[in-house]
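1. Could you work out the structure for the sequence below:
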Amino acid sequence: MDGFARALLAWFDRHGRHDLPWQHPRDAYRVWLSEVMLQQTQVRTVIGYFQRFVAALPDLGALAAAPLDQVLALWSGLGYYSRARNLHRCARLCIEHHGGELPRDLAALSALPGIGRSTAAAILAQVHGDRHAILDGNVRRVLARVHGVHGWPGASTVQKRLWELADTHTPATRTADYTQAIMDFGATVCTRARPRCTECPLSNDCAALREGEVARLPTPKPGRAIPERATTMLIVHDEAGRVLLERRPPTGVWASLWSLPECSAETDIEHELARRNTRPRGERHRLPELLHVFSHYRLRITPLRLQATPAPGHIADGDILRWSTPAELASLGLPAPVRKLLGML
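-> Alright, predicted model coming up:
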C-alpha cells in the first residue's frame, strides 16, 4: 500500500462517512442503486430517494418485476431519467441471464445498461473487496490536483493517465474502505469550489497546491454557449378537476415520463387539443414562466391553464393519454418542472 492510500485510509477512519443507508447492509443491490443515484447527484439529496426506493423495491427481483411507471415515479425529481430506465432494464437482464444476481465479473457487470467501468468497479470493490480502481468525478478531481494532470478529463489521453494513477493507488487490502474513502474525500475536502486544503492529508504531495493551480484543476471542458428553447405547456383540467397528461416518446428528453401536452405557441392550442380529441372551453390563464436548465440547453416554459372537455365518446388511451386526479400524480413518473407546476396549483 502506497503513501497516498495510507493517508486517505487514515483520514477515512477519522472523518469518513460510515453510516450511509446503503452501507448497512452493504449488498450488491443497495450499492449498485446508490452508485447510480449518486451519478450527477449529491449524497444529501440521494439519501431520501434511496430510502424510499428500497422501501418500495427492496431487491433486484422486486425491481425487475415492477412496472416502469413505478420506477420512474420513485425516481421523479432526481433527473437524468435514463438512469432509472437503465436500472429497470439491468434488473430484468440479471433475472434473465445472470441467475437473478448482479454478476461479479467486471467485464460482465460493466456491459450492463447504465453501469460502465467505474460504477462496476465501485460495486465489486465495496461489496466484495475486489481490487478494482474507480474513476468518478470526485476521484478525477483528487488525482488531477495531487498529480498536476492538466487537460480536460474527458479527453482520451487525459482519461488514460488518470486511470493509470487510479489503478496505481488502489490497494490490495481494505479496498472497500479505500474506495469509499477517495469518494468521500473528493466530496467533502477536495471539493470543486472552496477545497479545504489546510485540512488535506495529501497537501504535502499536492502538485496543484504547490503550483497554485488548485482552482484550475481539473481542467474544465471547453466551453460553448448553452442554447435556449421555448415551449408552451398546457395544464388542461376537465370538469372533475382531473388534469390531462401525455406520455413522452420512448427516446429523447424525459423519455417515457408522463408530461403535459405542449405546443409551440398559443395560436396552436386549438389544433393541439383537437389532436388529443379534447375541446377547450372558457378562459385561458397564463402562469409565470418557468426556466428549467438541462446539462446541454435551457428550456423556457410558458404554462397555460385552461378547462377542456373530452370529445363525445372519447376515452383517453392509458398508454399515451390519461386524465389524472391530484391523488394519482404522486404515483406517476413526472419531469421535475411538470411536478413543480402541478404542485403550485
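
2. okay, CA-based contacts and neighbour counts for the rest of this
-> Fine.

3. And for Glu96, the neighbour number?
-> Using other C-alpha atoms under 10 Å, Glu96 has 12 neighbouring residues.

4. for Glu289, same thing?
-> Neighbours of Glu289 (other C-alpha under 10 Å): 12.

5. That one and Ala265: what is the separation?
-> 14 Å (C-alpha to C-alpha, to the nearest Å).

6. same question, Gly3
-> Taken as C-alpha to C-alpha, the span from Gly3 to Ala265 is 62 Å.

7. next structured bit after the longest helix seen in the chain?
-> Taking DSSP state H as the criterion, the chain has its longest helix at helix 82-97. Note on helix 82-97: by DSSP states H and E, the next helix or strand toward the C-terminus is helix 106-110.

8. List the buried residues in that next one.
-> If you call a residue buried by 16 or more other C-alpha atoms under 10 Å, then helix 106-110 has these buried ones: Leu106, Leu109, Ser110.

9. cool, and stretch 306-322?
-> Applying 16+ other C-alpha under 10 Å to stretch 306-322 flags Leu306, Gln307, Ala308, Thr309, Pro310, Ala316, Leu321, Arg322 as buried.

10. export the residues you listed to a markdown table and tack on secondary structure?
-> Below are those laid out as a markdown table (DSSP: H, G, I helix; E, B strand; the rest coil):
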| residue | secondary structure |
| --- | --- |
| Leu306 | strand |
| Gln307 | strand |
| Ala308 | strand |
| Thr309 | strand |
| Pro310 | strand |
| Ala316 | coil |
| Leu321 | strand |
| Arg322 | strand |
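
11. Helices of the stretch 101-250 of the chain, start to end?
-> 106-110, 116-128, 137-147, 156-169, 175-188, 207-210 (DSSP state H, counting those that start in this stretch).

12. Another for comparison:
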Amino acid sequence: MSDSFANRLLRWFDRHGRKDLPWQQALDNGQRDAYRVWLSEVMLQQTQVATVVGYFDRFVGALPTLEALAAAHEDTVLALWSGLGYYRRARFLHRAAQLCVERHGGELPRDFDALNALPGIGRSTAGAILAQAHGLRFPILDGNVKRVLARYHGIHGHPGESAVEKQLWQHAEAHTPGTRVADYTQAIMDLGATVCTRARPRCDACPLATDCIAHRDDLTAALPGRKPARSIPTRATVMLILRDASHRVLLERRGPQGVWSGLWSLPEASDPNEAWRVARQYAHIDDAQALAPFTHVFSHYRLAIEPLLFDRATAARGVADNPHWRWCGVDELDALGLPAPVRSLLLQISDAGRTPAASLRTN
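-> Next up is the predicted model:
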C-alpha cells in the first residue's frame, strides 16, 4: 500500500475503529456474512449506527438468512422495519432477496453488475458488500465518506451534484487500497461518523488532518457544501381511530404509491366533517373525541395530524371481508408494519389513564 491516506487511516482504525458491530462477525471461513453486511448497509442509509444495532439484531433474529427473508410475508418484514423509516428500503430488501433466490441460487451475487442491478442496491452499497464480505477492491461513497473526501481534497459544492459526485468517486477509487479493503471501508466510514462529523469535527484526533485542505484553510464548516435550501410545505390530515368495544382499532393497508406505501395505518380524511362521513362507511358510531394534534416531519414536508377517536364503534358489514382492512388489538400491533407516529399514537390511547384533549358530539 503506497497511498499514505489509506495507510494512516488503517493505522487509526487499528487503534480506534469499530470492530465489534454485529454485522462484522466472521463466518467459519473467516469472511463476513454477505447477507448481514447487506442488511446493515441498507439500514445504515439515513440512520446512525447506535439506532441500527437494535433493529439489526431483532431483524436477523427473526430472519437469519437471505432465504428466510425471501420467504417472509411482507407484513413480517415491514413490522421488523417499523420505526426505521424510509420503508421503501425494506420493500426493496425483500424483493431483492426474492430475486436472489430466483436467479442467484439463494445468495447475493459476487459480480458487481449483478449485485448493482438488484432493487435498492446502488454503486456504493454494492461496493460495500463486496469489500466487506469478500475483501474485493471496490470503493464506497456514503454520506460519511463524501464528507471526509470533500474536506480532505477541498471540494466545493453539494455532493449530490453530478460534477461534485464524479470528483468524489474518483478520489474514493484512488484511495481504496488493494489489501485490507474491508478494514479500510469500515475505517473511512468510522472516521466520518466519529471524527470528521458535520458539526464540530475533531480535527485534533484526525489522522488525515496534516494534509486536509478544509482543516488547513479553515473550511470545515463550509465543506461539504449543503443542499440548496427550500421551503418545506405542511400538509394536514385527520386520522380516524375507530375503536370497538373490545378495544380493537380499524387499520387500513395503504396502497403501493405515496408515503408509507404498503404499511398498515389509520383511515384518513381531509377535515373533521369528512372524517365523520368516512367513519360511517366502516362502522356505526355515536360520538368522537379530538385528541391532541401533533406534527410528523418527513424529509420533504411536514404532516400536521389531527387524531379523532371514535370509541365504541361497531363494525359495518363487509369490512371484515376486505383484505385491506382489519380490526386489531394492541397485542397484534408488533406483528404489523406501522408508521412510527401511528404506532406511538395507538400505544398512547391504549393507556386507560389517557384523557383526550377535547370532545366532539355526533354531527
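
13. Could I get the TM-score for this pair?
-> Laid over one another, the chains give 0.98 as their TM-score (TM-score structural alignment, normalised by the length of structure 1), with 342 aligned residues with a C-alpha RMSD of 0.9 Å.

14. Can you tell me how far the residue in structure 2 that Asp167 of structure 1 lines up against is from Gln167 of structure 2?
-> Taking TM-score structural alignment for the superposition, Asp167 of structure 1 sits opposite Glu173 in structure 2. Separation of Glu173 of structure 2 from Gln167 of structure 2 (C-alpha to C-alpha): 10 Å.

15. What lines up with Trp260 of structure 2 in structure 1?
-> In structure 1, Trp260 of structure 2 lands on Trp254 (TM-score structural alignment).

16. Lys227 of structure 2 pairs with which position in structure 1?
-> Using TM-score structural alignment, Lys227 of structure 2 pairs with Lys221 in structure 1.

17. That match and Trp152 touch, don't they?
-> Yes - between Lys221 of structure 1 and Trp152 a contact is recorded at 5.5 Å, counting by C-alpha atoms under 8 Å.

18. more crowded one of the two?
-> Remark: of Lys221 of structure 1 and Trp152, Trp152 carries more neighbours, 17 against 11, as counted by other C-alpha under 10 Å.

19. Check whether the more buried one really touches Pro220, as I assumed.
-> Yes - applying C-alpha under 8 Å, one finds Trp152 of structure 1 in contact with Pro220, separated by 5.7 Å.

20. tell me the SS of Arg279 of structure 1?
-> Assignment for Arg279 of structure 1 (three-state DSSP): strand.

21. What is the burial count for the equivalent of it over in structure 2?
-> Aligned counterpart of Arg279 of structure 1 in structure 2: His284 (TM-score structural alignment). Residues near His284 of structure 2, counting by other C-alpha under 10 Å, number 17.

22. Just to check, His284 of structure 2 is in contact with Ala315?
-> Yes - His284 of structure 2 sits in contact with Ala315 when judged by C-alpha under 8 Å, with a separation of 6.4 Å.

23. about what we covered before: tell me which residues touch the match of Lys227 of structure 2, please.
-> Trp152, Pro153, Gly154 (C-alpha atoms under 8 Å, 6 or more residues apart in numbering).

24. Map the first one across to structure 2 for me.
-> Yep, that's Trp152 of structure 1 we're talking about. Aligned partner of Trp152 of structure 1 by TM-score structural alignment: His158.

25. hang on, its match packs against Pro224?
-> Yes - look at His158 of structure 2 against Pro224 with C-alpha under 8 Å: they come within range, at 6.3 Å.

26. will you turn the helices of the stretch 101-250 of structure 1 into JSON lines that also has distance to Gln40 of structure 1?
-> Below are the helices of the stretch 101-250 of structure 1 laid out as JSON lines (distance: least, C-alpha to C-alpha, whole Å):
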{"stretch": "helix 106-110", "distance to Gln40 of structure 1": "19"}
{"stretch": "helix 116-128", "distance to Gln40 of structure 1": "13"}
{"stretch": "helix 137-147", "distance to Gln40 of structure 1": "9"}
{"stretch": "helix 156-169", "distance to Gln40 of structure 1": "18"}
{"stretch": "helix 175-188", "distance to Gln40 of structure 1": "12"}
{"stretch": "helix 207-210", "distance to Gln40 of structure 1": "24"}
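
27. and the gap between the nearest residue to Arg180 of structure 2 once chain neighbours are set aside and Ile349 of structure 2?
-> Leaving aside its chain neighbours, Arg180 of structure 2 sits nearest to Gly135 (7.0 Å; criterion: C-alpha to C-alpha, 6 or more residues apart in numbering). Separation of Gly135 of structure 2 from Ile349 of structure 2 (C-alpha to C-alpha) stands at 50 Å.

28. just checking, what residue in structure 1 corresponds to Gln348 of structure 2?
-> Checking TM-score structural alignment: Gln348 of structure 2 goes with Met344.

29. What of Arg302 of structure 2?
-> Per TM-score structural alignment, Arg302 of structure 2 is aligned with Arg298.

30. Count the residues that sit near the match of Asp167 of structure 1.
-> Under the neighbour criterion other C-alpha under 10 Å, Glu173 of structure 2 is assigned a count of 14.

31. Nearest residue to it in space, please, no chain neighbours.
-> Using C-alpha to C-alpha, 6+ apart, the closest residue to Glu173 of structure 2 is Pro139 (5.3 Å).

32. number of nearby residues for the aligned partner of the one you found in structure 1?
-> Here Pro139 of structure 2 is matched to Ala133 in structure 1, going by TM-score structural alignment. Residues near Ala133 of structure 1, counting by other C-alpha under 10 Å, number 27.

33. so who does Ala133 of structure 1 touch?
-> Counting by C-alpha under 8 Å, 6+ apart, Ala133 of structure 1 makes contact with Ser118, Ala121, Ala122, Trp163, Ala166, Asp167, Thr170, Thr179.

34. can you rerun that using 10 Å?
-> 117-122, 124-125, 139, 163-171, 175, 178-179 (C-alpha atoms under 10 Å, 6 or more residues apart in numbering).

35. now those: which count as buried?
-> Looks like those have 117-122, 124-125, 139, 163, 165-166, 169-171, 175, 178-179 buried, using 16+ other C-alpha under 10 Å.

36. Centre-most residue in structure 1?
-> Central residue of structure 1 (C-alpha atoms, centre = their mean): Tyr80, 4.6 Å from the mean position.

37. State the distance from that residue to Gly114 of structure 1.
-> Taken as C-alpha to C-alpha, the span from Tyr80 of structure 1 to Gly114 of structure 1 is 11 Å.
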